[in-house]
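Student: Let me see the structure of the following:
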Amino acid sequence: MQYRCASVLALLLASAPAWAGDKPIYQPAPDWVKPAPPLDTSKLDGESPVLLLVDQQHRLHDGERWAYTDGATRIASAQMLNQAGTVQLPWQPDDGDLIVHKVEILRGGERIDALAKGERFSVLRREEQLEQLQLTGVLTATMTVEGLRVGDVLRVAFSTTSKDTALAGNVQTVVPLVSAPVRVGFARTRLLWDEGTAVQWRTPKGTAAKPVRAGGFQELEVAVPLAKAEELPGDVPLRFQRTEMLEATSFADWQAVSRTMAPLYRTEGAIPPGSPLAAEVAKIKAANRAPLDRTAAALRLVQDEVRYLFNGMAGGNYHPQSPADTWQRRYGDCKAKTLLLLALLDALDVDAEPVLASIGMGDLVAGRLPSAAAFNHVLVRATVDGRTLWLDGTDSGTRRDDLGDAPPFRTVLPVRAAGATLMPVPLAAPARPQTSVTIELDQSAGYTLPTVYKATFALRGAMGQELNLAASQADREQKDQMAAGIIANTIGNATVVDRSIRWDAASGIATVEVSGIADSPWQSDDRKLRLPLDHAIGPLSFDPDRSRTGWQGLPAATNGPAYNRIVTRVRLPGGGRDVALDGDQTLPGHYAGLAVDRQVTREGDWIVVREDLRADGAEIAAADINDQRGRVAKAKTRLLAAVAPEVRPAPWQEVTAAVRDKRLAPLEAAFAKNVADHADDAEAYERRARFRQSLYDWRGALADVDRAIALGSTAGRHLWRAWLYRQTNEDAKAHLDLVAAETLEPGSVPVQLELARYEALHGEGAAAVARLDRQDGTTGGAQRTELQMTRSYVLAEAGRRDEAIATLDAAIAARPGQVPLLNERCWVKGTRNVALEEALRDCTKAIELADTPSMILDSRGVVYFRMNRLDEALTDLDAALELSPGRPASLFMRGVVRKAKGDAAGAQADFAAAKLQSPRIVEEYARYGIKP
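Tutor: Sure, this is the predicted structure:
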């Protein structure tokens, strides 16, 4: 066992006495090793296994474990040559010896003995895991094998030994087993132990193995590779999964393991009177009278004042350093921190004991053989005022209110002088939220306008400590990126304007406060505008696959324990009048292990949703899976949302009202601050330009795009500014930007299409057609469709109407049913007032094929107007605006139809709305002979 508080399975090596060496020993394999069959490498080809030999033989004798490995690998590629060409053999000199038996190259019938040639391993001290706060003491013997080539076979045989007095003469080992579908030429797993030692052993269920006597030893050989493990759903608890290992132990039972470990955690005399630690005990006693407060203070001292560092040196795998050493060094691993905490609690008259646990193995521990190797962690179990408290010195940020929280280990082993059996750990959600999130969205400017947001994230415990550590080492830009990353997972596309990160040591909570601007959170769903308010059921996924007969009795694991709190506050447009709530405002019961306490209130023009999400990590019994699946599925059909009234201002009306009522001041201030704080960031100006453009503030948007281009000239920005210049009737400047875009990206099809459109509008039809001709053969897919439609537009603007229609005829013949092409042909015929019946058929067919036909309804409205079928034109234009409220072309044409029908007031309103959004729309339609 190694107490690594972040590893999944304890390593196989145990502590060793001082006789172990720090240099490899070179000698033949011991006599007890059974040689592998000879390797015939003369007939290898590309279909031969890469692993030709995997031979593992372990011997348990006189308290020592000897692990022998013989492996041969076919060097099948240059990449493998790079990986395998340098042999690396790690070992811990404090555990035992590294003994090298063989390093050789097999090439056809030739055998090249690297050791006989004098090649030797170099020894490096490797602390690769120091960034994980692990000081392992591992040495690595390395050898770059000379002359190794692709096609060779590299064979290496070596042994490691280990012997640990902490095990009181006991021995243990764990041997990983090769399993199908891994292909291997020859594989063997062999275990020997002397007959005088009572050894228990275990192989995976269904494995045929039986020990036999062999010269004073018991010998067990496991047939490998194992058959492929039975496929299981990924959500079953760990205990159902096959553990592909051979384990052996001389411990009689768990009580023996408990008794053997007990002497390592004795606290008698650990804190001498007058020592620095005694002074800390006195401080805690003076400041705290209640045992629970003293316990919390002792745990905080160990967590906050002693940093975590795994120490695998000098017998550190099992032996914790003394409390005095830990306090003087101010670092220690879970063993050292546990012993320090036990000593403090003993001095504070708090009943406590160490318990062994496994990080990652969970309920598999109960199915293991009794050995110290079943665990990789140790913590403290205390009893205060009749309550069981689980105290982990390697955790962080634990405070008084958290002492009752249970760790997620499921099974532990108390360490007692009298011995103990395995103890289950009941699972429950933590007492305090691990994360508390408050999101405030000010949507008072309007449903479709951006929102000013404020968000607060409070992170407790290890997450808070990690955030505090990261923030303390980050510069301003990195902190901005941290804040943006946090907010993106909650709000989505958002701009961070202000942020702060602070740490409160008293509560153990790190708090991130972020404010800024986000896109409107309202979403169109089935022609309704909805604001999602659910943070509980929407992200929850529970659909266990139990379709196979053999799976139907298997329970499902759930996430947890966990406790998160989310508060969402939304200030509604128009004071929230007529905004309805849809979905479940309460969620009683459990949903696949998640309990949701939801409260929804209306506070003036605010909607407030408070959700506490508690997951206890409990399994879902097989008999309950369908019921829980159904509960989750049903709840997902009733996700909480706010629903905007069906009758509400159109987007342009929201803009004009917000400007008129001065409701945009918070947004304008946020954009201004963002620009001021990022004066050299072109994207900051782009963000404000998009906002100003949405307000139809063309000059303001132009000013920001000017600044963005000054900071970084791109074709996209020049195209954007050209479009803005078109809105302000500055075509010459627009042309200059189009030329600049072409200079930057001469091969850009979008740039060429925009130049062609400009030329067509300015009487240069021949040049525009020639430009498009040069693009033929360079586009495909959507770009080809756009090129064909642009060609039709250019030809029509040049007065070559028949050619324009013929272009679309050919395109549609090549790709029938293309909605954009059908709509374009309908549009060209409608605006040019020709073949109107054919145009009607095109539009109608396109509407039938389209998912969102608002543009096509607009085109058909023009056709109906040309045919003097005004009622039908009005119906189509109303429908287009219902699907796409505020579409300028539809508004303008509806104004034309309304005027023709005698509705002067309605027409003027539509014309004003269209011109607000598209200043040159009157000019555009005048080219088609359609006037207000």
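Student: switch to C-alpha atoms for all contacts and neighbour counts from now on
Tutor: Fine.
Student: tell me, which helix in this structure spans the most residues?
Tutor: Using DSSP state H to assign secondary structure, the helix with the most residues in the chain is helix 781-797.
Student: all strands of the stretch 1-150 of the chain, in order?
Tutor: For the stretch 1-150 of the chain, applying DSSP state E, counting those that start in this stretch gives strands covering 25-26, 51-61, 64-74, 86-91, 98-107, 110-113, 122-125, 134-135, 139-144.
Student: now those strands as CSV including distance to Lys662 and mean neighbour count?
Tutor: Putting the strands of the stretch 1-150 of the chain into CSV (distance: least, Cα to Cα, whole Å; neighbours: other Cα atoms under 10 Å) gives the following:
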stretch, distance to Lys662, mean neighbour count
strand 25-26, 84, 15
strand 51-61, 74, 22
strand 64-74, 75, 22
strand 86-91, 70, 18
strand 98-107, 79, 22
strand 110-113, 86, 13
strand 122-125, 68, 14
strand 134-135, 59, 20
strand 139-144, 70, 19
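Student: Between the ones you listed, which one is closest to Ser472.
Tutor: Closest to Ser472 of these is strand 134-135 (Cα to Cα; 21.9 Å).
Student: Show me what the closest one packs onto, helices and strands only.
Tutor: In this structure, strand 134-135 makes packing contacts with strand 310-311, judged by 3 or more Cα pairs under 8 Å, 6 or more residues apart in numbering; DSSP states H and E.
Student: Contacts only, for the residue lying closest to Gly508 once chain neighbours are set aside.
Tutor: Using Cα to Cα, 6 or more residues apart in numbering and skipping the chain neighbours, the partner closest in space to Gly508 is Gly397 (4.3 Å). With Cα atoms under 8 Å, 6 or more residues apart in numbering as the criterion, the residues that contact Gly397 are Arg300, Gln303, Asp304, Arg460, Gly461, Ala462, Gly464, Gln465, Ala505, Ser507, Gly508, Ile509.
Student: Now show me the structure for the sequence below, then we'll compare the two:
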Amino acid sequence: MRSVIAQALTQALRLFITIAATCLVIRRTGRIGCPLGVGSPGGEKSMYRLMLLAAALLLIFAEGPSLAADEPVYEPASDWVELDDTIPEEAGGSPLLRARSVTRVDGDVLQTFAELLYRGSTPQAVQNISRLTAQWLPEKGNLRVHEISIIRGDEVIDILEAGQQFTVLRREEMLEKSLLTGLLTATLTVEGLRVGDVLRVRMTTELSDPALGGNVQGVQALATEAVQIGEAESVLLWPQGQQLDWQVLNGNPQATVTEDGAMNRVAIPLPLDEGEDMPRDAPVRFQMPPLLEYSTFGSWADVSSTFAPQYAAEGLQLPSDLEERIAEIRSRHDGDAARAAAALRIVQDDIQYLMNGLNGGNYVPQAPAETWRQRLGDCKAVTLLLLAMLEELGIEAEPVLAHSRLGRMIPQRLPSALAFDHVLVSARIGDRTAWLDGTGAGTREADIFDPPPFGYVLPLRTGGAQPFEIETQMPSRPQEIVNVRMSMLGSVDMPLIADVEVKMLGPVAIMVAEALRTLGPDQTKELIREALLETLPGSGLVTDTAFAIDEEEPSVTLTGTVLRTRLFSRENQEWSLALSQMADDLRVRANRTKAAWRDIPVVTSGLQHSLYTLVVELPEGADYALEGDADFTGTIMGRHIDRDTRLQDNIVKMTERVRSDVLEVDADDLPAAREAGRRARADLPKVVAISDVPRMWDLVLADAPHPQIQRIDEIFDAAEEAYADDPVHVLTTRMRYYYGVRQIDAALEYVDKVLELEPSVDMYTWRSALNHFRGDDDAALRDARLAFEFDPSSYDAREILAERLILSGDVDAGVALLDEQIELGGSSEEEAKFSKADFLGEAGRGEESVALFDELLDEGPVTPKLLNARCWIKGLNGIDLDGAIDDCNRAIELARDPAAYFESRALVWLRMGEPAKTLEDAERALDLAPDRINARWLRGLALTELGRPKEAEPDFYMVREYAPPVLRTLERFGLIPEG
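Tutor: Down below sits the predicted model:
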């Protein structure tokens, strides 16, 4: 079933609403999309122009015979329309002065008069309102144009009488959406309109449709205060002897109901109260604008019986080649389920979707033979074709009306065909119901018993039927299967390698397969990259991408290799790896605290079924344990979660299956769901290292390169080719990685490549740091100057140049740079003061450094960072050691993470000749943060002084090989082992 969308000034003003709101309704209530220009090229301008017209007309009619002219009829308004020639006042500066519609029902004919009055108060407004566009359906009735006048003071200029008329075009604006609406389009540019003029437009449309069995139906959206209108009213008229029901949904208008001669009259003054804002996760039916609907259907059974004859499949003649296909189904498939699925596949695969509203086709399906000949059809056409095929196969089936988004609203609606926008087949197979949607894609036998998410549906039966609610259930098979195998064999802080496979099944696979067939190579790679990266948190590089399409299943499988920065994290002296990807999904964010929201359900992510399998090869040389809820079964916000996790031989495997059979969750259930989600998040499974774990430096300092490092190099080589469109991303990532594994020459090679392509302060400072690491301080200073010259406003560039100058001996120049920043003030002032004190201390000017830290502490606030910095500088320079101990003690007391402060106190104890205390504090620091390089050196010095030099050798070796700049600083202050 398809609705017909008519615009303002084309079909009478039968619904008032902003264009944006109208488009929202249309998008969410059917497959037609928004015909008013929003979302299309030039749509914003079109939206603005139509808002000035204050029009928005959602006429949902049926098709009828050819009754009317292909040209507008120019004539005076009918006697049943009361005309008002007064000019109302403007409302809030809006150009729209009046918007009035009168809808008249008489037998099976629907007439709608519309009057629009708006002022061209600005040149832009004149330009917008002077271009009129009208559309109408000649098969339904005439478009009658009564008046288009310019009112200038007391003068009324009739532009129709002056000879201006609409130019009629045939334009299928919805063809790109596979819709043939049958609309005619007429355009007119009003000549002579001036700033200050008032433009008045009056028109009437007529509609009649034999397919409705003598009935009339309609729906109008009613304008709210979101639209500023001087005067507005919507009127409904019908004869006293004719039965007609009407109601307003989602609104409480002050409607006036009277008898006007022989006619009943309902008048609704507009605009209505805007009402409460709705939460974004509310069902669509709660977000609809106020709707006036009316219908002469007496019951749902009347609707059912009226349309049932159009889908009678018995005795329909099918083409011979289709009969052969049906015979093939009988011979190749056993059982009704397999045969029904095979028939459905023929319809889904061989018939392209095209909604044809011509020749009465809005409600009347075209003949199956014609659908098969053209290989084109809409939901009505393919439903009738499928019913005829099932009739031949001896399978009991019937057509069922549904609404794709508003099915749960049907019990609140008046009986009419307007409550539906879709029709499909319900087949009885044994004691089960199969749902066969000919406009779907990729449905197989395993899927046909999965109910669609349509809420209430109406069977079409000769004797009539009542709507019933489809019970939702979980999809029988997964729509997505994800397999991830992560290799972390090197160390907990090395990049990991993940081989990822994402398999999509069913309708999603059909769409993705079509995209993959039509996209170019670069776009295909990008699509696969994005899909694979979704399976892992954070960013990464994806290489070796590939895809495979299986038409029979149907499925699309995407594969690739992901290089990702480390996933292990360290907290509370513990290395751990979170396994589940559901932490964010388990968070219930729905808000129903407002009184007006407390009874509004929450929309879920829909009926779904997914399977996620993760296999992790953990770093060798450590022991691990599982913590959290390794095996979980529970339901949160309608999603049923089953998890199984196992750890054996340093390989962990987790499988999570998520299935949902709920479309909405009641607001009353939110507190329990929120608490269940909180508990589930707190107890997600993780792998915890229960012994010392290998670190990156263990691999770097090993006698032979680790295989993981070799494979990462290969992945980077592949990435440079794969990311030809973004080489800087790959080169920068590779440069940072090589620095991490201490391949400094390689890192310099890649930073040079980045600088050739895209110079930046960040890259010059990186090159300065790399040159400093390798001991080339001249080159380090040169690059720092280049960074500062590239962007003198960058504080980072200024700071690194100051540091390089001070440590190279040009103290005055470095200090001057920082003093300039301090004088400028701003957010970097305090940081510049800290850096000045720190750099002077590192340069051996301890007294000056301490004096500056004293000033910072006197200015306040007293922070652990400042206390520790002063403690470290005192220890490094061997001054005021008792005061240094006090500083470190206070820093440790105030700190949340005192690793660096234990390290500083270890240095002071060493200066004071307390190697045992040095060893104790160094080990405390390393227990909290194994990355503390200075603490390792200090531990080695303490062990040496305690007569345990063999135990010190690993620490000394690690610092010498892994952190030469740290070693040079310590050596400069005489902190080297004796001998």
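Student: rewinding a little: and the contacts of Gly397 of structure 1, which is closest to Arg699 of structure 1?
Tutor: Gly464 (45.9 Å).
Student: Surely the closest one and Ala505 touch.
Tutor: No. Under the criterion of Cα atoms under 8 Å, Gly464 of structure 1 lies out of contact with Ala505, with a separation of 10.0 Å.
Student: More neighbours: the two, which one.
Tutor: A direct count of neighbours by other Cα atoms under 10 Å for Gly464 of structure 1 and Ala505 places Gly464 higher, at 24 against 13.
Student: Check the secondary structure at the alignment partner in structure 2 of that one for me.
Tutor: Matched to structure 2 by TM-score structural alignment, Gly464 of structure 1 sits across from Ala509. Here Ala509 of structure 2 is recorded as helix under DSSP: H, G, I helix; E, B strand; the rest coil.
Student: For Ala509 of structure 2, list the residues it contacts.
Tutor: Shown in contact with Ala509 of structure 2 (Cα under 8 Å, 6+ apart): Gly442, Pro554, Ser555, Val556.
Student: Sketch out the helices for the stretch 251-400 of structure 2, chain order is fine.
Tutor: For the stretch 251-400 of structure 2, the helices identified by DSSP state H, counting those that start in this stretch occupy 284-287, 300-307, 320-332, 336-350, 368-374, 379-393, in order along the chain.
Student: Out of the ones you listed, which gets nearest to Leu852 of structure 2?
Tutor: The nearest among the helices of the stretch 251-400 of structure 2, by Cα to Cα, is helix 284-287 at 62.4 Å.
Student: give me the element Asp703 of structure 2 is part of.
Tutor: Secondary-structure element containing Asp703 of structure 2, defined by DSSP states H and E: none, the residue being outside all helices and strands.
Student: Same check on Lys874 of structure 2?
Tutor: helix 864-877.
Student: Other residues contacting that helix?
Tutor: Helix 864-877 of structure 2 is touched from outside by 838, 841-842, 844-846, 849-850, 853, 856-857, 880-881, 883-885, 887-888, 890-892, 894-895, 900-901, 904-905, 907-908, 911, 973, with contacts defined as Cα under 8 Å, 6+ apart.
Student: Okay, angle between the longest helix of structure 1 and helix 819-831 too, please.
Tutor: Orientation note: helix 781-797 of structure 1 sits at an angle of 10 degrees relative to helix 819-831 (axes from the mean of the first three to the mean of the last three Cα atoms, to 10 degrees).
Student: Is the closest residue to Met288 of structure 2 other than its chain neighbours in a helix, a strand, or coil?
Tutor: The spatial neighbour of Met288 of structure 2 that comes closest, neighbours along the chain excluded (Cα to Cα, 6+ apart), is Val25 at 6.4 Å. Assigned with three-state DSSP, Val25 of structure 2 falls in the helix class.
Student: Now do the helices in the stretch 651-800 of structure 1.
Tutor: The residue ranges that make up the helices of the stretch 651-800 of structure 1, judged by DSSP H, counting those that start in this stretch, are 651-660, 665-677, 682-694, 698-711, 715-727, 731-744, 749-761, 765-773, 781-797.
Student: Then the stretch 1-150 of structure 2?
Tutor: Remark: helices of the stretch 1-150 of structure 2, listed N- to C-terminal, are 19-29, 43-53, 123-129; assignment by DSSP H, counting those that start in this stretch.
Student: In structure 1, which residues correspond to the second one?
Tutor: Under TM-score structural alignment, there is no match for helix 43-53 of structure 2 anywhere in structure 1.
Student: buried ones in that helix?
Tutor: When neighbours are counted by 16 or more other Cα atoms under 10 Å, the buried residues of helix 43-53 of structure 2 are found to be Ser46, Met47, Tyr48, Arg49, Leu50, Met51, Leu52, Leu53.
Student: The last one too?
Tutor: With burial defined by 16+ other Cα under 10 Å, the residues of helix 123-129 of structure 2 counted as buried are Ala125, Val126, Gln127, Asn128, Ile129.
Student: Could you do stretch 312-328 of structure 2 as well?
Tutor: For stretch 312-328 of structure 2, using 16+ other Cα under 10 Å, the buried residues are Ala312, Ala313, Leu316, Leu318, Ile326.
Student: The last one matches what in structure 1?
Tutor: In structure 1, Ile326 of structure 2 lines up with Val281, judged by TM-score structural alignment.
Student: ok, and the closest non-adjacent residue to Ala667 of structure 2?
Tutor: Nearest residue to Ala667 of structure 2 in three dimensions, chain neighbours excluded: Pro601, at 5.1 Å (Cα to Cα, 6+ apart).
Student: what's near enough to touch the counterpart of Val102 of structure 2 in structure 1?
Tutor: Aligned by TM-score structural alignment, Val102 of structure 2 pairs with Gln57 of structure 1. For Gln57 of structure 1, the set of contacting residues under the criterion of Cα under 8 Å, 6+ apart consists of Val33, Ala67, Tyr68, Thr69, Arg188, Thr189, Arg190, Leu191, Leu192.
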